[in-house]
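**Student:** Have a look at this prediction, sequence included:
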Amino acid sequence: MRVRHKPWADDYLKENDHIVVPEPKNHKGKWRELFGNDNPLHVEIGSGKGQFITGMAAQHPEYNFIGIELAKSIIVTAVEKAAEADLPNVRLLNENAADFRELFEEDEVDTIYLNFSDPWPKNKHEKRRLTYKSFLEQYKAVLKDDGEVIFKTDNQKLFEYSLSSFSRFGMILQEVKLDLHAENDPMNVKTEYEEKFSSRGYRIYRSVATFQ
């Protein structure tokens, strides 16, 4: 789906720099100072319009949350949600997740969320998948020893690929759910895509993996 260009996005992000962190690389290793506490740090890569990250922050005030989204015309909606909810434990980064290790120090992150990532179905685009080994190397570098990678998707082929990628990398699968919504978990915070696809009858897959 084509995203409508929003010419006012730059100004809006600057006006809300208490939510969208300017020069986030300057905070590498010091994110807890920005939040003003020592709470666990949870990071979502590809936050989209922010429904998941704001929902999780509201549900878990005991955690700090950072959402990363590259598209300015999309992240502005996430900023609006965060501002309306007035959540002190949420920050957003208008950055490319390919630079993940430039944003976080070793052992700084407790949990990484990958929600409905682009499947990049063509083999020649494998390296762009967020569960490809080069990304896993970055996640391992910034996660604490017991840190988790929590992955959700509606794409069965991407899910199968990701489980295989996790296994080849030596990760331990702590949880694999082939039909997440069958359990009707009240603690599951849905993304916009999750609501859209599940309403059409698509199965939602989830895994939780850790590094050895």
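**Tutor:** Happy to help now that I have it.
**Student:** going forward, measure contacts between C-alpha atoms and count neighbours the same way
**Tutor:** Noted.
**Student:** what's the distance between residue 109 and residue 126?
**Tutor:** 25 Å (Cα to Cα, to the nearest Å).
**Student:** Okay, strands next: where are they in this structure?
**Tutor:** 41-45, 64-68, 90-93, 109-115, 143-153, 172-177, 205-210 (DSSP state E).
**Student:** and the longest one, what does it pack onto?
**Tutor:** Secondary structure elements in contact with strand 143-153, counted by 3 or more Cα pairs under 8 Å, 6 or more residues apart in numbering; DSSP states H and E, are strand 109-115, strand 205-210.
**Student:** now the angle between strand 172-177 and it, please.
**Tutor:** With axes from the mean of the first three to the mean of the last three Cα atoms, to 10 degrees defining the directions, strand 143-153 sits at 20 degrees from strand 172-177.
**Student:** what sits up against strand 143-153?
**Tutor:** With contacts defined as Cα atoms under 8 Å, 6 or more residues apart in numbering, strand 143-153 is touched by 106-117, 159, 194, 204-212.
**Student:** Now do it: distance to the chain's middle.
**Tutor:** 10 Å (Cα atoms, centre = their mean, to the nearest Å).
**Student:** tell me the angle of that strand relative to strand 41-45?
**Tutor:** Here strand 143-153 runs at an angle of 40 degrees relative to strand 41-45 (the same axes, to 10 degrees).
**Student:** got the buried residues for strand 143-153?
**Tutor:** 143, 144, 147, 148, 149, 150, 151, 152, 153 (16 or more other Cα atoms under 10 Å).
**Student:** which residue is nearest the centroid of this structure?
**Tutor:** residue 44 (1.8 Å; Cα atoms, centre = their mean).
**Student:** my read: it touches residue 109, true?
**Tutor:** No: counting by Cα atoms under 8 Å, residue 44 stays clear of residue 109, with 10.8 Å between them.
**Student:** this is the comparison structure:
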Amino acid sequence: MRARHKPWAEDFLREQTQYVELNPTAQKGNWRAQFSKNQPIHLEIGSGKGQFIIGMAKQFPNINFIAMELVKSILVSAVQKAVESQPDNIRFINYDAKDLSELFADHEVERIYLNFSDPWPKNKHAKRRLTYHTFLQQYQQILKDDGDIVFKTDNQGLFEYSITSFSQFGMILEEVNLDLHELNDPTNVMTEYEQKFAAKGQPIFRCRARFPKK
């Protein structure tokens, strides 16, 4: 579903400098200094309305979180949640994931979350999938040695594609789960999409894949 246009979104984001990094490329290699505590950095690509990343920031205060979202009219909802809950370990950026190397130095991030990414089901659009090999190359570059990706989706086709893509890239599959909510994992924080699909009894797929140490 296309996000409803919010003409006030850009002005709102510019006002929230406590949470929104307006010039993210300038922070390359220096992201830890943007937080009140020097802690490991986890990155979510495609934060949506922010339910996941705000929940993670609350549950894991010993980690600094960066949430990336391309659509400003969606990002404002996530930032509004942060303004209401006031976590001190989260920053938001409005940027395109295909340019990660412009934002982060080599090995600056310890974990990447990909939650309910657009499946781009047509074969001709495969290169747009966030688990396509050109994205994996960027992830490997910005992640620390032995860094990992946590991937969740309701789309079985995208999940199968991603497992294959990870394996062909030489990644190590640490977890492959075909029905996440059967685990009753108390540390699992649901996204808005996940909550909706789970309520309908739809299985949620999750995997964790690690890049091998060089």
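**Tutor:** It's in. Predicted model, so just to flag it, every value in this text is computed and none were measured.
**Student:** After superposition, what is the TM-score?
**Tutor:** Overlay of the two chains. TM-score (TM-score structural alignment, normalised by the length of the first structure): 0.98; 212 aligned residues with a Cα RMSD of 0.7 Å.
**Student:** re the thing from before, among the helices and strands packed on strand 143-153 of the first structure, which is nearest residue 65 of the first structure?
**Tutor:** For those, the distance to residue 65 of the first structure is smallest for strand 109-115, at 9.5 Å, taking Cα to Cα.
**Student:** what about burial for the contacts of strand 143-153 of the first structure, which qualify?
**Tutor:** Buried among the contacts of strand 143-153 of the first structure by 16+ other Cα under 10 Å: 107-117, 159, 194, 204-211.
**Student:** how many neighbours does residue 51 of the second structure have?
**Tutor:** 18 (other Cα atoms under 10 Å).
**Student:** unless I'm mixing things up, it is touching residue 190, no?
**Tutor:** Yes: counting by Cα under 8 Å, residue 51 of the second structure touches residue 190, with 7.3 Å between them.
**Student:** residues contacting the alignment partner in the second structure of residue 159 of the first structure?
**Tutor:** Mapped onto the second structure by TM-score structural alignment, residue 159 of the first structure lines up with residue 159. Residues counted as contacts of residue 159 of the second structure (Cα under 8 Å, 6+ apart) are 153, 205.
**Student:** measure residue 159 of the second structure to residue 117 of the second structure for me?
**Tutor:** In this view, residue 159 of the second structure and residue 117 of the second structure are 10 Å apart by Cα to Cα.
**Student:** Likewise for residue 81 of the second structure?
**Tutor:** 21 Å.
**Student:** And the helices in the second structure?
**Tutor:** 9-15, 51-59, 72-85, 133-142, 156-168, 192-199 (DSSP state H).
**Student:** possible to save those as JSON lines with distance to residue 184 of the second structure?
**Tutor:** Formatted as JSON lines, those follow (distance: least, Cα to Cα, whole Å):
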{"stretch": "helix 9-15", "distance to residue 184 of the second structure": "36"}
{"stretch": "helix 51-59", "distance to residue 184 of the second structure": "16"}
{"stretch": "helix 72-85", "distance to residue 184 of the second structure": "25"}
{"stretch": "helix 133-142", "distance to residue 184 of the second structure": "29"}
{"stretch": "helix 156-168", "distance to residue 184 of the second structure": "20"}
{"stretch": "helix 192-199", "distance to residue 184 of the second structure": "12"}
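**Student:** Residue 121 of the second structure: which of those helices is closest?
**Tutor:** With Cα to Cα, the closest approach to residue 121 of the second structure among the helices of the second structure belongs to helix 156-168: 7.6 Å.
**Student:** And the closest one against the first structure, how far off on average?
**Tutor:** For helix 156-168 of the second structure, the mean deviation from the first structure after alignment is 0.3 Å (mean Cα distance after the TM-score superposition for the first structure).
**Student:** Could you tell me the angle between that helix and strand 143-153?
**Tutor:** Using the same axes, to 10 degrees, helix 156-168 of the second structure lies at 160 degrees relative to strand 143-153.
**Student:** mind listing what's buried in helix 156-168 of the second structure?
**Tutor:** Here helix 156-168 of the second structure shows 158, 159, 162, 163, 165, 166 as buried, counting by 16+ other Cα under 10 Å.
**Student:** Could you identify the most distant pair in these?
**Tutor:** 158 and 166 (12.0 Å).
**Student:** what is in contact with the two at once?
**Tutor:** Between them, residue 158 of the second structure and residue 166 share no contacting residue under Cα under 8 Å, 6+ apart.
**Student:** How far away from the center of its chain is stretch 175-192 of the second structure?
**Tutor:** Its chain's C-alpha centre and that of stretch 175-192 of the second structure lie 16 Å apart, by Cα atoms, centre = their mean.
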